[in-house]
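Asks: Fold the following.
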Amino acid sequence: MRRDVFNAISDPTRRSILMSLTTEPKNVNTLADSFSMTRQAVSLHVKYLQECGVITIKKVGRERYCKLEAQELAQVADWLEPFRDLWNSRLDRLDNLLDELQGKSKPKSKSK
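Replies: Model prediction:
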C-alpha cells in the first residue's frame, strides 16, 4: 500500500508528532513522553510517518532521531490553495457587506 502525505496527517497523533518536530529533531523516546500511549504505539506512528515521507529517521548511537521533512507537506498546501482562494473571496465579500451595513464606504478617488 502506497502511503502519502495525506495519510500522514489523517491521524491526530501523527499530526501532533509532526507539530512537535517543527522546532527541532527529536528522538523517539522524547516523542513518546509527550503522549499517553506506549512507546511502541508512538514508534508505529513514527514508522508510518517515515513511510509517508514526511519524516526521516537518523540513528545516532542507540537513539533514533526523527526529523521533519516539511517540503513533503507542501503537497497539502498545494491541494488547499483553491479552497484558500475561495474563502478569501467569500471573506472579502463579507467584509464589503459589513462595511456597507455599518455605513462605511470606501473612499472614492477625486478626479480633477
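Asks: When you work out contacts or count neighbours from here on, use the C-alpha atoms and nothing else.
Replies: Noted.
Asks: which ones are touching the closest residue to residue 5 other than its chain neighbours?
Replies: Nearest non-adjacent residue to residue 5, counting by C-alpha to C-alpha, 6 or more residues apart in numbering: residue 52, 5.6 Å away. Taking C-alpha atoms under 8 Å, 6 or more residues apart in numbering, we find residue 52 in contact with 3-5, 7-8.
Asks: Would you do the same for the sequence below? I want to compare the two.
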Amino acid sequence: MTTSVDDDLWSAVGDPTRRRMLDLLLEQGAGTATSLSERLPVTRQAIAKHLVVLDRVGLVHGTTAGRERRYEVDDEQLERAVAQLNAVGSAWDARLARIKRIAEAIAANKTNEKE
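Replies: Just a heads-up that it's a prediction; the model follows:
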C-alpha cells in the first residue's frame, strides 16, 4: 500500500504551536495574529510567522480586516490532511501487524526447538 504524503503539509502541522493555533481557529471560527497571541505563550510576531506557514500550505486563508489579517481554517485542506494521517496510520498498522506475526512465528519456532 503506497501512501502519498504532502511533506510540506506535515511539516507545517508538525509544530505544536501551529497545531494549537489550528485548534483555536477551529474553536473560534477565525482569528488574527493578535487574538491568537493573547491565547498562546508566543509573541504576536511569532504567531504571524506561523500563520504564513499555515497559509502557504493552504490550511488557513487570510483576508484583510483593517490593519490585520483575519485567518480561517480551510476545511477542505484540513480534511485532506486528516485523510493523509488516516492513510499513514493504516499503512503503519498493517506493517506492525506483519512484524507481530513474524515475531510470533520466531517465538513459536524457538519454543518448538526447545521441546
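Asks: Let me see the TM-score of these two.
Replies: The TM-score (TM-score structural alignment, normalised by the length of the first structure) is 0.66; 87 aligned residues with a C-alpha RMSD of 2.4 Å.
Asks: what do we get in the second structure for residue 22 of the first structure?
Replies: Mapped onto the second structure by TM-score structural alignment, residue 22 of the first structure lines up with residue 26.
Asks: Now do the contacts for its match.
Replies: So residue 26 of the second structure contacts 72-73 (C-alpha under 8 Å, 6+ apart).
Asks: The residue mapped onto residue 44 of the first structure from the second structure: neighbour count?
Replies: In the second structure, the residue paired with residue 44 of the first structure is residue 49, using TM-score structural alignment. If you count neighbours by other C-alpha atoms under 10 Å, residue 49 of the second structure ends up with 13.
Asks: what about residue 87 of the second structure, helix or strand, and which?
Replies: Residue 87 of the second structure belongs to helix 75-114 when elements are defined using DSSP states H and E.
Asks: List the buried residues in that helix.
Replies: 78, 81, 84, 87-88 (16 or more other C-alpha atoms under 10 Å).
Asks: how close does residue 50 of the first structure get to residue 56 of the first structure?
Replies: 6 Å (C-alpha to C-alpha, to the nearest Å).
Asks: just residue 4 of the first structure next, same as before
Replies: Counting by C-alpha to C-alpha, the gap from residue 4 of the first structure to residue 56 of the first structure is 14 Å.
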